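Novice: below are the sequence and a predicted model for it; my questions follow.
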Amino acid sequence: MRELIKVSDKKALAAFVDFPHELYAGDVNYVPELFIAQRDLLTPGKHPFYEHSEIQLFLLYDGGKVIGRIAAINNTNHNKVYESKDGFFGFFDCINDAAAAKQLFEAAQEWLKERGLTKVLGPVNFSTNEVCGLLIEGFDGPPVAMMPYNAQYYLPLLEQMGFQKNVDLRAYRYTAGTYSDRSVKLMGRIEERLQRNDIILRKINMKKFKEECNAVRDVYNKAWDKNLGFVPMTDKEFDYTANDLKMILDPEFCILAEQHGKIVGFALAIPDINQILIKIKRGRLFPTGLIKLLANKKKIDGIRILLLGVVDGYRKMGIEACLYGRIIKHFEAKKMKYAEASWTLDHNDLINKPIEDIGGKLYRKYRILEKEI
């Protein structure tokens, strides 16, 4: 007999976090999330998101065994910015069973409707500032850091329930050795032109991390304005994320574009820590996970180019290409094997073309879906 419950205690929350480990047991491409990080993310009061918005987690059991999970998300900041009545779903995982998926979504949609929301979009884990998108192309390997992974049957399950495409997202892969001499010379000429306009590129100053982050936050919130339902991060949300990333940040992979002391653009890449997480059973750091994490940190040979943004008024000057170029130059110098640039909007040629120009190959696609409720 199947039973749907609202997650309301620590035991149910642990079951919610652990379910993907059971679902993807035996899948060589599955990467477990760190249990502690996921538990804190889903505990009201632990993440700044809960200061302005709310979520409800649901679990579906069959004979005492979890067979599905989902989060209904009411992002009030999103609806204020867009004057909309959008709800979101996230953290969706389910066995390949249409009835089970339907039961989960009906519960999530009813919770959203009770709050006056008329549309549901997803998968979005809180907002597009966090993990989002359904993998629809490129199931041939594990995801990189902070990118989603799901079974191929998820898209048909969602489409059967009436979900339609909202937008597709791209992931590009760059392999070592494809940054041509032509690209190097081209980036050099563009940087010279930028310097004549008093625009310089430099790495982040870790000794002034807080000050640098404040400047980058302003660029981030301006550069992504109205980009795929983008909602500006609150100061606390940005600081929360920045402090998490600081632990794995290489300053050479955080490049700032500056004019007269003002930051006008930036690019950030992080090491692909999924190379380590995939080895940590069920996302537990103890007793051996922490040892694996520390022992393998310096062996990581891939990166994810996570963020790139240039404020309006400085676009189409070549800054985007040069920011990418600087990161790839350091990537090559460190003799790493691959870089993923993700995600980008399917139709955003301003960002996609520079990636393709330096050798990036489109290799994965993700989708945000929507449905009226």
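Specialist: On my side now, so go ahead.
Novice: can we go C-alpha only for contacts and neighbour counts from here?
Specialist: Noted.
Novice: which stretches of the stretch 151-300 of the chain form helices?
Specialist: With DSSP state H, counting those that start in this stretch applied, the stretch 151-300 of the chain shows helices at 154-160, 181-196, 209-223, 235-246, 274-277, 289-296, listed in chain order.
Novice: give me the buried positions along the fourth one.
Specialist: Within helix 235-246, the residues scored as buried using 16 or more other CA atoms under 10 Å are 238-239, 242.
Novice: for residue 339, which of the helices of the stretch 151-300 of the chain is the nearest?
Specialist: Nearest to residue 339 among the helices of the stretch 151-300 of the chain is helix 274-277; the distance by CA to CA comes to 12.8 Å.
Novice: by contact count, what packs against that closest one?
Specialist: If contacts are counted by 3 or more CA pairs under 8 Å, 6 or more residues apart in numbering; DSSP states H and E, helix 274-277 sits against helix 289-296.
Novice: which other helices and strands does the helix it packs on contact?
Specialist: Checking 3+ CA pairs under 8 Å, 6+ apart, helix 289-296 ends up next to helix 274-277.
Novice: who touches the helix it packs on?
Specialist: With contacts defined as CA atoms under 8 Å, 6 or more residues apart in numbering, helix 274-277 is touched by 31-34, 143-145, 283, 292-293, 296-297, 300.
Novice: try it against this one:
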Amino acid sequence: MLKAVHVSGSLQKKEFLEFPARLYKDDKSYIRPLNKDIEAVFDRKKNKLFERGECERFLFENNAGQTVGKVAVFVNPSYKNNQPTGGIGFFDCINDQKTADFIFDFCKNWLQERGMEAMDGSINFGERNKFWGVLIEGFHEPLYGMNYNAPYYQQLFENYGFKEYFQQLCYSRSIYAPVSRAFTMMHSKHSRNPAIKARPLTKNRLEKFAKDFTEIYNKAWASHEGGKQISVAKTLRMFRSMKPVINEHIAWFVYENEKPVAMWINIPDLNQWFKYLNGGFGLLEKLKFLWIKKFRENSKMVGIVFGVVPEWQRTGIEGFMIWEGTQHLREHTTFQETELQWIGDFNPKMMKIAKNLDAQVTRKLATYRYLFDPNQSFERHPDI
């Protein structure tokens, strides 16, 4: 018989962080996430979702008192769906279906007590850009902030009755691979327009680029996120927090008469440095990080945000931007590979751009959904 242990004290919090490291100790592809990133999700002072939502963590022990699984279960009022839907995340479990079923049943009961009619997993009590999805293909080193799990997790979810709500596709390509002819043609077209300029983000003008980013994002993406817009202040805080790892050659903006119309934001893959820190980020780890960052070459960059304002969509401006940026970074950086942060299979526009880049799908994650009423009709995520 398994026992659920509520994570409240320091010992349980430590075990919540240490259990996956033990589970994957022999997996060479596993990169331990930073402890501080995980703890920030469950910090009421740092995660504003606690103002309206509810989240708890649990460990699961066998009769010998050994941890055999863990999970976070939560209700996020901002997570809009056809039916009230809760979430489970940070799920880790031994390769045993009965153990997984016990954890899933526990979460189902917890969510039903709070009026939920479905649960999604494995997702985050926060934004989709971190700790979201179950890895189902491409079991190589994860990007920073990306979930990683053993192949058997797919069976644990699907055998219980979870179904794919959507797939999360990660595309990769070599920096030096030929750029699509469609993109070079669009570059040639827009290069003849003197009003169009492409510029890289620079650290000494973060305020300007934060303003430009916010304008493009709110026009291009807010309608796909339930109308939620971001503020310039929030963007600026994000840019300032990223300043130590911003590479000025790989984040690009396009302007028409100085008005921002498109952006292509990349950063180095931080996991290529963080994998040496074993989850820590105290003073010694920070010093080690700075040393590694200086002397160990990072060969991979990650595309985290891509956006074009509505009036410039379907004009090929993305081809102009990508070819401008690619020519520049080939000359000024040593990156060899780029991987796009996941694209939902509900987003055919972004999938087409990835295809035009001649990028290949190199890993897939799945966002699973489980409906509590078996008679309710299951629907996948609608296309946007």
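Specialist: All right, it came through fine. Everything numeric here is computed off the predicted structure, so don't read it as measured data.
Novice: before we move on, the earlier item: any chance of the helices of the stretch 151-300 of structure 1 in a markdown table, with distance to residue 171 of structure 1 too?
Specialist: Output for the helices of the stretch 151-300 of structure 1, formatted as a markdown table (distance: least, CA to CA, whole Å):
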| stretch | distance to residue 171 of structure 1 |
| --- | --- |
| helix 154-160 | 18 |
| helix 181-196 | 21 |
| helix 209-223 | 19 |
| helix 235-246 | 20 |
| helix 274-277 | 16 |
| helix 289-296 | 25 |
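Novice: residue 121 of structure 2 reaches residue 74, doesn't it?
Specialist: No: using CA atoms under 8 Å, residue 121 of structure 2 is not in contact with residue 74; the gap is 10.6 Å.
Novice: so what sits against both of these two?
Specialist: Contacts common to residue 121 of structure 2 and residue 74, judged by CA under 8 Å, 6+ apart, are 87-88.
Novice: for residue 203 of structure 1, give its distance to residue 125 of structure 1.
Specialist: For residue 203 of structure 1, the distance to residue 125 of structure 1 equals 30 Å [CA to CA, to the nearest Å].
Novice: compare these two (neighbour count), which wins?
Specialist: Legend: neighbour count by other CA atoms under 10 Å for residue 203 of structure 1 and residue 125, higher for residue 125 (23 against 18).
Novice: what's the burial count for the residue nearest to that one when sequence neighbours are not counted?
Specialist: Closest residue in space to residue 125 of structure 1, ignoring its immediate chain neighbours: residue 90 at 4.6 Å, by CA to CA, 6 or more residues apart in numbering. Neighbours of residue 90 of structure 1 under the rule other CA under 10 Å: 23.
Novice: please, which helix or strand holds residue 90 of structure 1?
Specialist: Following DSSP states H and E, one finds residue 90 of structure 1 within strand 86-94.
Novice: how big's the offset between that strand and structure 2?
Specialist: Superposed on structure 2, strand 86-94 of structure 1 shows a mean distance to its aligned partners of 1.2 Å (mean CA distance after the TM-score superposition for structure 1).
Novice: returning to that earlier point: may I ask which of the contacts of helix 274-277 of structure 1 has the most neighbours?
Specialist: Ranked by neighbour count (other CA under 10 Å), these have residue 31 at the top, with 26 neighbours.
Novice: which residues touch that residue?
Specialist: By CA under 8 Å, 6+ apart, the contact set of residue 31 of structure 1 is 142-143, 274, 277-278.
Novice: are any of these buried, and which?
Specialist: Buried among the contacts of residue 31 of structure 1 (16+ other CA under 10 Å): 142-143, 274, 277-278.
Novice: no more questions from me, cheers.
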